[in-house]
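Trainee: Prediction below, plus the sequence it came from.
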Amino acid sequence: MDYILALATDPAAWVAFATLATMEIVLGIDNLLFISILTNKLPEEQRSKARKLGIGAALILRLGLLGTVAVIVQLTEPVLTAFGQGFSWRDIILIAGGLFLVWKATKEIHHRVDPDTEMEGAGASAVTATMTAVIGQILVLDLVFSIDSIITAVGMTDHIPIMVGAVVLAVTVMLIAADPLAKFIEGNPTIIMLALGFLMLIGTTLIADGFGVHVPKGYIYAAMAFSALIEALNMWSRHSRRKRARDTGA
């Protein structure tokens, strides 16, 4: 208890908490985009529940991993060597997760550009994702993002309570933003393609990181922000054209 009180009265601890919480929220955007796109394939009555389950799983995974920080830190030690380079378990997990993310984003883009290929051999019935399949895929990416997040957090502070508080705050923000973001993405088809492009970029970055090529996160998020700004201008332009068309027709 004295330890917690000491942290609560330490300005440096609050600065570390604010910095770490901000980082966790920003990193959570990747996870939230993936969850939103996947759950929008479910029947409408199951979507909100699936999002809550996926985000809840992320919280449980991160808190569980925080309880094994000593083990997580050891994941950065090389366990095999290939092509003259050492790879740790963290590298292997990042590469596998990045490949999965690129594969999934590519598949979703292909389906949206040419949906008929998903219908071959299935008659006229649409392909609908199942809750189990969606939650399973969310858990895979939750694990990848959680391990990377925890390792980053360990590099920023040694205090577990600060890490726990930052993780809980970030996941709470994700939980609040999940439904509005998913509905916004669903209502704007061009946003879906943009989000899938973001996921491919993030997946490629994870693969590069696993191979020891570290791309500063600031560059990635700056590119994403610029693309989002351009899309916002396009949406505003489309809205203006539709409004003019309605006024002219009236």
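Mentor: Looks like it came in fine. Since the structure is predicted, the reported quantities are computational estimates derived from the model, not experimental observations.
Trainee: For the rest of this, base every contact and every neighbour count on C-alpha atoms.
Mentor: Will do.
Trainee: Strands of this protein, residue ranges please.
Mentor: 78-82, 85-88 (DSSP state E).
Trainee: Looking at those, which one is packed in the most?
Mentor: Mean neighbour count (mean count of other CA atoms under 10 Å) peaks for strand 85-88 among those, with a mean of 15.
Trainee: Output the contacting helices and strands for that strand.
Mentor: strand 78-82 (3 or more CA pairs under 8 Å, 6 or more residues apart in numbering; DSSP states H and E).
Trainee: what helices or strands is the strand it packs on leaning on?
Mentor: Counting by 3+ CA pairs under 8 Å, 6+ apart, strand 78-82 packs on strand 85-88.
Trainee: List the contacts of the strand it packs on.
Mentor: 75-81, 210-211 (CA atoms under 8 Å, 6 or more residues apart in numbering).
Trainee: Which member of those residues is positioned nearest residue 155?
Mentor: residue 76 (11.9 Å; CA to CA).
Trainee: got the contact list for the residue nearest to the spatial centre of the chain?
Mentor: By CA atoms, centre = their mean, the chain has its centre lying nearest to residue 31, at 1.6 Å. For residue 31, the contacting residues are 141-142, 145, by CA under 8 Å, 6+ apart.
Trainee: In addition, the following structure is provided for comparison:
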Amino acid sequence: MDALMTLASDPAVWAALGALIAMEVVLGIDNLIFISILTNKLPEHQRSKGRKIGIGLALVLRLALLSTVAIIVKLTAPLFTVLGQPFSWRDLILIAGGLFLVWKATKEIHHKVDPDPGPDMFDGGRAAGVTFGGVIVQILLLDLVFSIDSIITAVGMTEHVPVMVIAVIVAVLTMLLAADPLARFIERNPTIVMLALGFLLMIGGMLIAEGFGVHVPKGYVYAAMAFSALVEALNMLSRRRAS
């Protein structure tokens, strides 16, 4: 308790907490977009439940990973080297997560462009269906990738685990509050879905690049996303005025 009181009286800790909360919320946007797009494919009565479970899993994963910070930090240690490029467990996880995100976004874009492409060649000629369990598994996989990246970034900003825990809880609660409104907004505006899938493609590419040691400043990525969202908002306003 004395240690917590000491932390609470340190202005530098409060500054780190504010910065960390902002970072966690921004990083959570990627996760939230993915969850919204996936759960919108479920029957309407399952969507809100799916979003809550997905975000709840994100919270559980991040808190569990925070309890093993010492192990998480070691994930950045090189495992092997290929053509002079070292690879760690973190790099491999980011590359796998990025490839999954690119594959999923590409598949969803293809479905939007061609809603009835015929039998699924990967499903033995049967039409592929969307199940609640399948959606939750996909959300869990991306939760794991985003959670590890989030925790490693948090460790680089502060050494105080209680500060990280508070930041994670606040960020996930923010995601929980924003989940249903964002999902409904995406559902009501089909062009937003394509824009969001484009964001996921870009984020997947960024994760792959990070895994291969190419650092992409996240500020540039989020600035591009914000600009694209602004252009789409202007397009939506123009369409409403014309109708």
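Mentor: Received, thanks. Predicted model only: the values in this text are computed from it and were never measured.
Trainee: what about residue 44 of structure 1, how many neighbours?
Mentor: 10 (other CA atoms under 10 Å).
Trainee: Neighbour-wise, which one of the contacts of residue 31 of structure 1 leads?
Mentor: Neighbour-wise, the contacts of residue 31 of structure 1 (other CA under 10 Å) top out at residue 142, 26 neighbours.
Trainee: Name the nearest residue to it, ignoring sequence neighbours.
Mentor: Leaving aside its sequence neighbours, residue 142 of structure 1 sits nearest to residue 58 (CA to CA, 6 or more residues apart in numbering; 5.4 Å).
Trainee: what's the counterpart of the one you found in structure 2?
Mentor: In structure 2, the residue paired with residue 58 of structure 1 according to TM-score structural alignment is residue 58.
Trainee: could you dump the contacts of residue 31 of structure 1 to CSV with distance to residue 220 of structure 1?
Mentor: Output for the contacts of residue 31 of structure 1, formatted as CSV (distance: CA to CA, whole Å):
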residue, distance to residue 220 of structure 1
141, 18
142, 20
145, 16
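Trainee: ok, back up a step: what's the local residue count around the match of residue 58 of structure 1?
Mentor: Residues near residue 58 of structure 2, counting by other CA under 10 Å, number 25.
Trainee: next one: residue 4 of structure 1
Mentor: Count around residue 4 of structure 1 with other CA under 10 Å applied: 12.
Trainee: Report the contact partners of it.
Mentor: residue 161.
Trainee: Longest helix of structure 1, counting residues only.
Mentor: In structure 1, assigned by DSSP state H, the helix with the most residues is helix 217-249.
Trainee: Give the other helices and strands that that one contacts.
Mentor: Going by 3+ CA pairs under 8 Å, 6+ apart, helix 217-249 of structure 1 lies up against helix 189-210.
Trainee: So for the helix it packs on, what gets flagged as buried?
Mentor: Within helix 189-210 of structure 1, the residues scored as buried using 16 or more other CA atoms under 10 Å are 191-210.
Trainee: Surely the residue nearest to residue 142 of structure 1 and residue 146 touch.
Mentor: Yes. Contact criterion CA atoms under 8 Å: residue 58 of structure 1 and residue 146 qualify, at 7.1 Å.
Trainee: Now do the shared contacts for these two.
Mentor: Joint contacts of residue 58 of structure 1 and residue 146 (CA under 8 Å, 6+ apart) do not exist.
Trainee: what about the residue mapped onto residue 224 of structure 2 from structure 1, neighbour count?
Mentor: Here residue 224 of structure 2 is matched to residue 223 in structure 1, going by TM-score structural alignment. Neighbourhood size, residue 223 of structure 1 [other CA under 10 Å]: 14.
Trainee: And for residue 146 of structure 1?
Mentor: The local packing of residue 146 of structure 1 (other CA under 10 Å) involves 25 other residues.
Trainee: Surely it is in contact with residue 60?
Mentor: No. Residue 146 of structure 1 lies out of contact with residue 60 (CA under 8 Å); the separation is 9.8 Å.
Trainee: What is the neighbour count of the residue nearest to residue 13 of structure 1 when sequence neighbours are not counted?
Mentor: Of all residues not flanking residue 13 of structure 1 in the chain, residue 7 sits nearest, at 5.8 Å (CA to CA, 6+ apart). Using other CA under 10 Å, residue 7 of structure 1 has 15 other residues around it.
Trainee: go on, residue 182 of structure 2?
Mentor: There are 16 residues near residue 182 of structure 2, going by other CA under 10 Å.
Trainee: ok, now residue 2 of structure 2?
Mentor: 7.
Trainee: Looking for the alignment partner of it in structure 1.
Mentor: In structure 1, residue 2 of structure 2 lands on residue 2 (TM-score structural alignment).
Trainee: ok, now how distant is residue 50 of structure 1 from residue 61 of structure 1?
Mentor: 16 Å (CA to CA, to the nearest Å).
Trainee: Between the two, which is the more surrounded one?
Mentor: Between residue 50 of structure 1 and residue 61, residue 50 has the larger neighbour count (other CA under 10 Å), namely 22 against 18.
Trainee: Could you pull up the contacting residues of that one?
Mentor: Contacts of residue 50 of structure 1 (CA under 8 Å, 6+ apart): 39, 131, 134-135.
Trainee: 6 Å - rerun?
Mentor: If a contact means CA atoms under 6 Å, 6 or more residues apart in numbering, then residue 50 of structure 1 has no contacts.
Trainee: before we move on, what about the one 5 residues further on?
Mentor: Going by CA under 6 Å, 6+ apart, residue 55 of structure 1 touches no other residue.
Trainee: what's the neighbour count on residue 70 of structure 2?
Mentor: Residue 70 of structure 2 has 11 nearby residues by other CA under 10 Å.
Trainee: ok, it to residue 161 of structure 2 distance?
Mentor: 11 Å.
Trainee: Could you do residue 89 of structure 2 as well?
Mentor: For residue 89 of structure 2 relative to residue 161 of structure 2 (CA to CA), the value is 22 Å.
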